[in-house]
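Novice: Could you look at this predicted model? Sequence included:
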Amino acid sequence: MSTGSSKLIILDRDGVINEDRDNYVKSADEWVPLPGSLEAIALLNQAGYQIAIATNQSGLSRGYFTINDLHAIHSKMEVLLKPFGGHIDSIFFCPHQDAHQCECRKPAPGLMKEIALRYKKINSAELLAGIPIVGDSLRDLLAGVALGAASHLVLTGKGQKTMAKGGLPEGTQIHADLLAFANTLLENKV
């Protein structure tokens, strides 16, 4: 499954694709897509991009939801994407809390390394060189930038607070939402 680096995009989930919740998205019923996000994924798919999701899901280890609940959430996302002609190629998640100090919880780059290995992006020191990573929080962006990804902040979810705090990785591009990111990318302005 080796593809050119320009054909992979890594997305955070909560706050980028769907509404974020302070008390976690715990069920398929609580998973609500953000306006334009499903269309954005479909547009990117139709342009030949593979979509990988990298998401922290500490609610698993906290006991707020089960792995079956998480699968149901992701199944709902796939079902809702189909009418638009979109799909998700892979989903990588970290079930741990910050206290576990694992390598997969963003901002640590563990999930990004797994994505690089899955997509055979292992030909340089910067495993994800130039691949866009789209998130609404600094931890999303730092995880990808550590491996050379190009950072893109969306202002949905926690995005406005993240932008206001500052300290974004150098070169971070800012977009109103996932659809604005997709349109900019497809117009070759990214």
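Specialist: Alright, I've got the coordinates.

Novice: make it CA atoms for all contacts and neighbour counts henceforth
Specialist: OK.

Novice: that's a strand at residue 91, yeah?
Specialist: Yes - assessed by DSSP: H, G, I helix; E, B strand; the rest coil, residue 91 belongs to a strand.

Novice: And for it, the neighbour number?
Specialist: 17 (other C-alpha atoms under 10 Å).

Novice: Which residue comes closest to it once chain neighbours are left out?
Specialist: Distance criterion C-alpha to C-alpha, 6 or more residues apart in numbering; nearest residue to residue 91, sequence neighbours excluded, is residue 53 at 4.6 Å.

Novice: which SS class is that neighbour?
Specialist: Residue 53 is classified as strand under three-state DSSP.

Novice: before we move on, what about residue 71?
Specialist: helix.

Novice: Please apply the same query to residue 161.
Specialist: helix.

Novice: Over to residue 112?
Specialist: helix.

Novice: what about it, how many residues close to it?
Specialist: Counted with other C-alpha under 10 Å, residue 112 comes out at 27.

Novice: Return the distance of the nearest residue to it once chain neighbours are set aside relative to residue 133.
Specialist: Of all residues beyond its chain neighbours, the one nearest residue 112 is residue 144 (6.1 Å), with distances taken as C-alpha to C-alpha, 6+ apart. Residue 144 sits at a distance of 6 Å from residue 133 (criterion: C-alpha to C-alpha, to the nearest Å).

Novice: quick one: common contacting residues for those two?
Specialist: 150, 151 (C-alpha atoms under 8 Å, 6 or more residues apart in numbering).

Novice: Neighbour count for those two, which is higher?
Specialist: A count of neighbours by other C-alpha under 10 Å puts residue 144 above the other of residue 144 and residue 133, at 32 against 28.

Novice: so the more buried one sits right up against residue 138, yeah?
Specialist: No - applying C-alpha atoms under 8 Å, one finds residue 144 not in contact with residue 138, separated by 10.3 Å.

Novice: quick one: what helix or strand has the residue nearest to residue 112 in it?
Specialist: For residue 144, the element it lies in under DSSP states H and E is helix 138-145.

Novice: okay, pairing it with this:
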Amino acid sequence: MAARAGLTVDAVTDAAVDLADAVGFEQVTVSALARRLGVQPASLYAHVRGTDDLRTRISVRALEELGDGLSMALAGRSGREAVQALVGAVRGYADAHPGRWAATQARVDLAQAGAAGTRVSALMRGALHGYGLAPDEQVHAVRLVGSTVNGFVRLQANGGFDHSTPDAETSWRRVTDALDAALRHWPSPAA
């Protein structure tokens, strides 16, 4: 089967990440992308193996972009400044790219996520380095930070803070303060 002129794996992935932001990650399928591009679904199968492959490509692209953003935000920062930069960069990415953010939360085979997933994980651990956490505790701290940010982002995106005071930004500053306090006073592992 000949590939349609102008379509490449990168062009298909570019269109897919944009579609994810427009309609939601779970709504991205080969058929939906074909409609958006004005081609037959068969034209896309020269570039992707199916919807699962397409979604994996979105996830990897989103992890690459998130890694780039984290690298820039974290440069030269440690401790509280690093945590503020980390959560700010993640929240900013999630706000700007909701479909891509959802893709970073999808389960992706480690071999497929490759360097992109490893890089994001390493950047998150590095941001917490200034807290002096034992290596075995770092995974717990990264999970705390990630789940806190993800929960806040989801609640805000779903309008969970729209009808209450104080505003979400005030709460966000308090959440960031609380994360810093929790990391500074990290409990010792149980004996």
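Specialist: Good, I have the coordinates. Here the structure is a predicted model, which is why all the values come from computation and not from measurement.

Novice: How alike are these chains, TM-score-wise?
Specialist: Scored by TM-score structural alignment, normalised by the length of structure 1, the superposition of the two chains gives a TM-score of 0.28; 92 aligned residues with a C-alpha RMSD of 5.4 Å.

Novice: how about the helices in structure 2?
Specialist: Here structure 2 has its helices, by DSSP state H, at 9-23, 30-37, 41-44, 51-74, 79-96, 98-104, 110-127, 135-157, 168-184.

Novice: now, of the ones you listed, which is deepest in the fold?
Specialist: helix 98-104 (a mean of 25; mean count of other C-alpha atoms under 10 Å).

Novice: neighbouring contacts of that one?
Specialist: Against helix 98-104 of structure 2 from outside (C-alpha under 8 Å, 6+ apart): 17, 19-25, 55, 58-60, 62-63, 93-94.

Novice: before we move on, back to that, beyond the helix holding residue 144 of structure 1, next helix or strand please.
Specialist: Using DSSP H and E, the helix or strand that follows helix 138-145 of structure 1 towards the C-terminus is strand 150-154.

Novice: Show me what that following strand is packed against.
Specialist: If you count contacts as 3 or more C-alpha pairs under 8 Å, 6 or more residues apart in numbering; DSSP states H and E, strand 150-154 of structure 1 packs onto strand 132-135, helix 138-145, helix 159-165, strand 173-175, helix 178-186.

Novice: Now tabulate the ones you listed in JSON lines and tack on distance to residue 80 of structure 1.
Specialist: Listed next are those as JSON lines, based on distance: least, C-alpha to C-alpha, whole Å:
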{"stretch": "strand 132-135", "distance to residue 80 of structure 1": "20"}
{"stretch": "helix 138-145", "distance to residue 80 of structure 1": "24"}
{"stretch": "helix 159-165", "distance to residue 80 of structure 1": "24"}
{"stretch": "strand 173-175", "distance to residue 80 of structure 1": "23"}
{"stretch": "helix 178-186", "distance to residue 80 of structure 1": "16"}
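
Novice: who wins for proximity to residue 112 of structure 1 among these?
Specialist: helix 138-145 (6.1 Å; C-alpha to C-alpha).

Novice: packing partners for that closest one?
Specialist: helix 110-118, strand 132-135, strand 150-154.

Novice: can we see that at 7 Å?
Specialist: Applying 3 or more C-alpha pairs under 7 Å, 6 or more residues apart in numbering; DSSP states H and E, one finds that helix 138-145 of structure 1 contacts strand 132-135.

Novice: Was I right to think residue 54 of structure 1 contacts residue 93?
Specialist: Yes - the pair formed by residue 54 of structure 1 and residue 93 meets the contact definition of C-alpha atoms under 7 Å, at 5.7 Å.

Novice: if you count what's nearby, which of those two comes out ahead?
Specialist: Set side by side, residue 54 of structure 1 and residue 93 show more neighbours around residue 54, with 28 against 18, by other C-alpha under 10 Å.

Novice: Give me the distance between that one and residue 116 of structure 1.
Specialist: Where residue 116 of structure 1 is concerned, residue 54 of structure 1 sits at a distance of 12 Å (C-alpha to C-alpha).

Novice: ok so, going back, out of the helices and strands packed on strand 150-154 of structure 1, deepest packed?
Specialist: strand 132-135 (a mean of 29).

Novice: Now residue 179 of structure 1: closest residue in space, sequence neighbours ignored.
Specialist: Residue 179 of structure 1 sits nearest to residue 40 (C-alpha to C-alpha, 6+ apart), 4.6 Å away.

Novice: Helix, strand, or coil at that neighbour?
Specialist: Under three-state DSSP, residue 40 of structure 1 comes out as helix.

Novice: if I pick it, what's in contact with it?
Specialist: By C-alpha atoms under 7 Å, 6 or more residues apart in numbering, residue 40 of structure 1 lies in contact with 178, 179, 182.

Novice: Measure how buried the residue lying closest to residue 90 of structure 1 once chain neighbours are set aside is and give me the count.
Specialist: Nearest residue to residue 90 of structure 1 in three dimensions, chain neighbours excluded: residue 52, at 4.8 Å (C-alpha to C-alpha, 6+ apart). Counted with other C-alpha under 10 Å, residues neighbouring residue 52 of structure 1 total 22.

Novice: if I read this right, residue 52 of structure 1 contacts residue 111, doesn't it?
Specialist: No - Residue 52 of structure 1 is not in contact with residue 111 according to C-alpha under 7 Å; the separation is 10.5 Å.
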